[in-house]
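Undergrad: Could you look at this predicted model? Sequence included:
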Amino acid sequence: MNASLIAETGHRVAVYYQTQYDNNLAPNSAFGHYVTPLPLIALITHLLLAAFHINFDDISVHLNDFVPEHPMFTQMWADIAVMQANGIKVIGMLGGAAPGTYACLTPHLFDTYYPVLARYIKRFRLDGMDLDVEQDTPLADIIHLVKRLKKDFGKNFIITFAPVASALVEFGANLSGFDYIQLEKAVGSEISWYNAQFYSGFGSFFPDQMYLDIVNAGNGIHPSRLVATTLTDPNEGFGFIDLDEVVDSITQLSAQQGFDFGGIAGWEYWDSQPGGENQPYLWAQLMHDTMAEIKANQTKLLASSKSVGRRQ
């Protein structure tokens, strides 16, 4: 067990942040009720900012329905800078269910559309990109994108993928159109981890067998590089898992894998249980506390191992 590897890369608590304004609550800004991510400071390791889209018609990039520099995002960018100053890595999610983005990154279109995306990554100082490919895309195009991002933004730039969980096992259901096992073989060293979607019928995190299937499939993905993404509220989609069961799976997997566990991510922030719209940060608090307990147990185990080693 590589303790330094686990400390640096495992036990992540990540939150997807797509809904910046909650129409169900009274306005607190000119654009509606702004949902600030600041309460997540000290609770999460990564904020996954969703969703960036590349638009074919006007060669533009939007964050959801607006350009990223729109005034409605001014407060958000200020808050994100505060989070980064407090050690949280902010990763932009590219793609998702909306079609088109990756069709703009084919070989003959790449030099037209990619520079627009790259300028926003640089302008807003994103720490990485989460590639959520939910349309048929050639593997070669994705490999090219990964290599270009690393070339342009350096070895410390975080690149993650967000496949449905079943796509990470052989012959499993897959929304991306390419083989993730082949992707891992080709550029796995450039991919920080996978935010696998354990919902919508593509895998369940309780029981945790699907996670183990992924770790053991083919050459396997090291558990420190496999983050389980679950729904934070039943209204977010099909396949919500009770939070107590999520905690049980996290605890069991960490013990089974020698405390190697990539972490947990939640889709999405604004209405997360158990606090709902008024206290959405409570989901992150629960997951943070769970990880803290796991790390404490890991520390005890490592201390015990060192003590035994000294006595021999």
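TA: Yes, it's here.
Undergrad: alpha carbons only for contacts and neighbour counts from here, please
TA: Noted.
Undergrad: Report all helices and strands that the top helix by length along the chain contacts.
TA: For the chain, the helix with the greatest residue count under DSSP state H is helix 282-311. Secondary-structure packing of helix 282-311 (3 or more Cα pairs under 8 Å, 6 or more residues apart in numbering; DSSP states H and E): strand 12-17, helix 243-256.
Undergrad: Tell me how many other residues surround the residue nearest to Thr251 when sequence neighbours are not counted.
TA: Nearest residue to Thr251, sequence neighbours excluded (Cα to Cα, 6 or more residues apart in numbering): Ile294, at 7.0 Å. Ile294 has 20 neighbours, counted by other Cα atoms under 10 Å.
Undergrad: Next up, the contacts around Ile294.
TA: By Cα atoms under 8 Å, 6 or more residues apart in numbering, the residues touching Ile294 are Thr251, Ser254, Phe259.
Undergrad: how far away is the nearest residue to Ala97 once chain neighbours are set aside from Ala162?
TA: Leaving aside its sequence neighbours, Ala97 sits nearest to Glu134 (Cα to Cα, 6+ apart; 5.7 Å). Counting by Cα to Cα, to the nearest Å, the gap from Glu134 to Ala162 is 9 Å.
Undergrad: next, the one to line up against it:
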Amino acid sequence: MVAHAIANRVVMYYQTQYQNGVYVSPLPLIGYVTHLLLAAFHLNMGHTGPDIVHLNDFMPSEPYYAPMWPDIAALQGNGTKVIGMLGGAAPGTYDCLVDSLFDTYYPPLKDVISTYKLDGMDLDVEQSVSPATITRLIRTLKEDFGEDFIITLAPVASALTEGGNLSGFDYIDLEANMGSQISWYNAQFYSGFGTFFPEDQYDSIINYNQGIDPARVTAIVLTNPSNGFGYIGPDNVVTSIENLMTKYGTGWGGVGGWEYFNSLPDSSEPWEWAIMMKNAMQVQKAKIEAKQREVEAREAEERAVVRSRMFKLSAREN
């Protein structure tokens, strides 16, 4: 059973905790995001003890993060799942998790997950990693934290059709072998590896090879053109949401943004991006459900007409 593959996710990556020396609180996201992805955790080769695990430039326990952890707990207390992102663009983390080093570098990561009560881990593999390494990590996390622990992966979108791939292993093979233990994929539709508007590439992922349930493919897009190459505006994201929900229904997997602190349309109120996405999915869901009710009512009326005719015919014969 895959944990927490809920419909209509709004996922937000939260990596920039300070902007110009001012703390950026995630609290305004309460009620609008389903999952906050806390980025980016790294494992440091050659370090020892707690210093093995860093969240960006510091150990998670350092005073730098003192304002953040109570906010993280508040989000969780209000129903948002908080997932740690492991890896990303900085290389080296997954080199620490090969078999010969696993027992040295994995336990401090396990301790951080336990200490800060993270609900899952997003494995963002942007270096060449063997299938054996990623498989062992997924299995060990499930063994240690249970079936409800969320495990996601963050491939570039093209990797889900066996195109451009930063991870080294084949995601289609991984899905075939480990899909039951992967909650969903946070597919990166930017940086030259994909675009979410128009939504053709998303469709090609769902239809490729054995296919992946659209409930398990969350489209990650840039929230600001300064965050990378391939930005699309929130209005275009909303258009693709409408088209994909029309096609795949109310169980569709949702969207996410990289990253929170400067999200448009108003970077001074970056939570507006998440509000737009949640509202777009709610509106589309309501439209789909209203149409379904219309169809059901029409079918019920047609059945009533048929029953009435049959009753009259039976009465006439008697």
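TA: Yes, it's here. No experiment lies behind these values; they were computed from the predicted model shown.
Undergrad: which residue in structure 2 lines up with the residue nearest to Thr251 of structure 1?
TA: The pairwise alignment with structure 2 assigns Ile294 of structure 1 to Gln284, based on TM-score structural alignment.
Undergrad: can you check Ile121 of structure 1 too?
TA: By TM-score structural alignment, Ile121 of structure 1 lines up with Ile113.
Undergrad: For Pro115 of structure 1, give its distance to Ile54 of structure 1.
TA: From Pro115 of structure 1 to Ile54 of structure 1 the distance is 11 Å (Cα to Cα).
Undergrad: Surely Leu168 of structure 1 and Gln182 touch.
TA: No - using Cα atoms under 8 Å, Leu168 of structure 1 is not in contact with Gln182, being 10.2 Å away.
Undergrad: Those two - which one has more neighbours?
TA: Leu168 (26 against 11).
Undergrad: Map the more buried one across to structure 2 for me.
TA: Using TM-score structural alignment, Leu168 of structure 1 sits opposite Leu160 in structure 2.
Undergrad: list the contacts for its match?
TA: Applying Cα under 8 Å, 6+ apart, the residues near Leu160 of structure 2 are Tyr171, Ile172, Ile205.
Undergrad: Doesn't the second one lie inside a helix?
TA: Put plainly, it is Ile172 of structure 2. Yes - applying DSSP: H, G, I helix; E, B strand; the rest coil, one finds Ile172 of structure 2 inside a helix.
Undergrad: Apart from its chain neighbours, what residue comes closest to it?
TA: Using Cα to Cα, 6+ apart, the closest residue to Ile172 of structure 2 is Leu160 (6.5 Å).
Undergrad: Report the separation between the one you found and Ala187 of structure 2.
TA: 8 Å.
Undergrad: top of the contacts of Ile294 of structure 1 by neighbour count?
TA: Comparing the contacts of Ile294 of structure 1 by number of neighbours (other Cα under 10 Å), Phe259 comes first, having 25 neighbours.
Undergrad: The equivalent of that one over in structure 2: what secondary structure?
TA: Here Phe259 of structure 1 is matched to Thr250 in structure 2, going by TM-score structural alignment. Under three-state DSSP, Thr250 of structure 2 falls in the coil class.
Undergrad: how near is the aligned residue in structure 2 for the residue nearest to Ala97 of structure 1 to Glu175 of structure 2?
TA: Matched by TM-score structural alignment, Glu134 of structure 1 corresponds to Glu126 in structure 2. Shown here: Glu126 of structure 2 relative to Glu175 of structure 2, a distance of 18 Å by Cα to Cα.
Undergrad: Same drill for these two, tell me which one is more crowded.
TA: Under the neighbour definition other Cα under 10 Å, Glu126 of structure 2 and Glu175 were set side by side, and Glu126 has more, 21 against 18.
Undergrad: wait, the more buried one sits on Gly164?
TA: No - the pair Glu126 of structure 2 / Gly164 is not scored as a contact, 11.6 Å apart, by Cα under 8 Å.
Undergrad: overlap between the contacts of Leu160 of structure 2 and structure 1?
TA: Retained contacts for those in structure 1, judged by both residues aligned by TM-score structural alignment, their matches' Cα atoms under 8 Å, are Tyr171, Ile172, Ile205.
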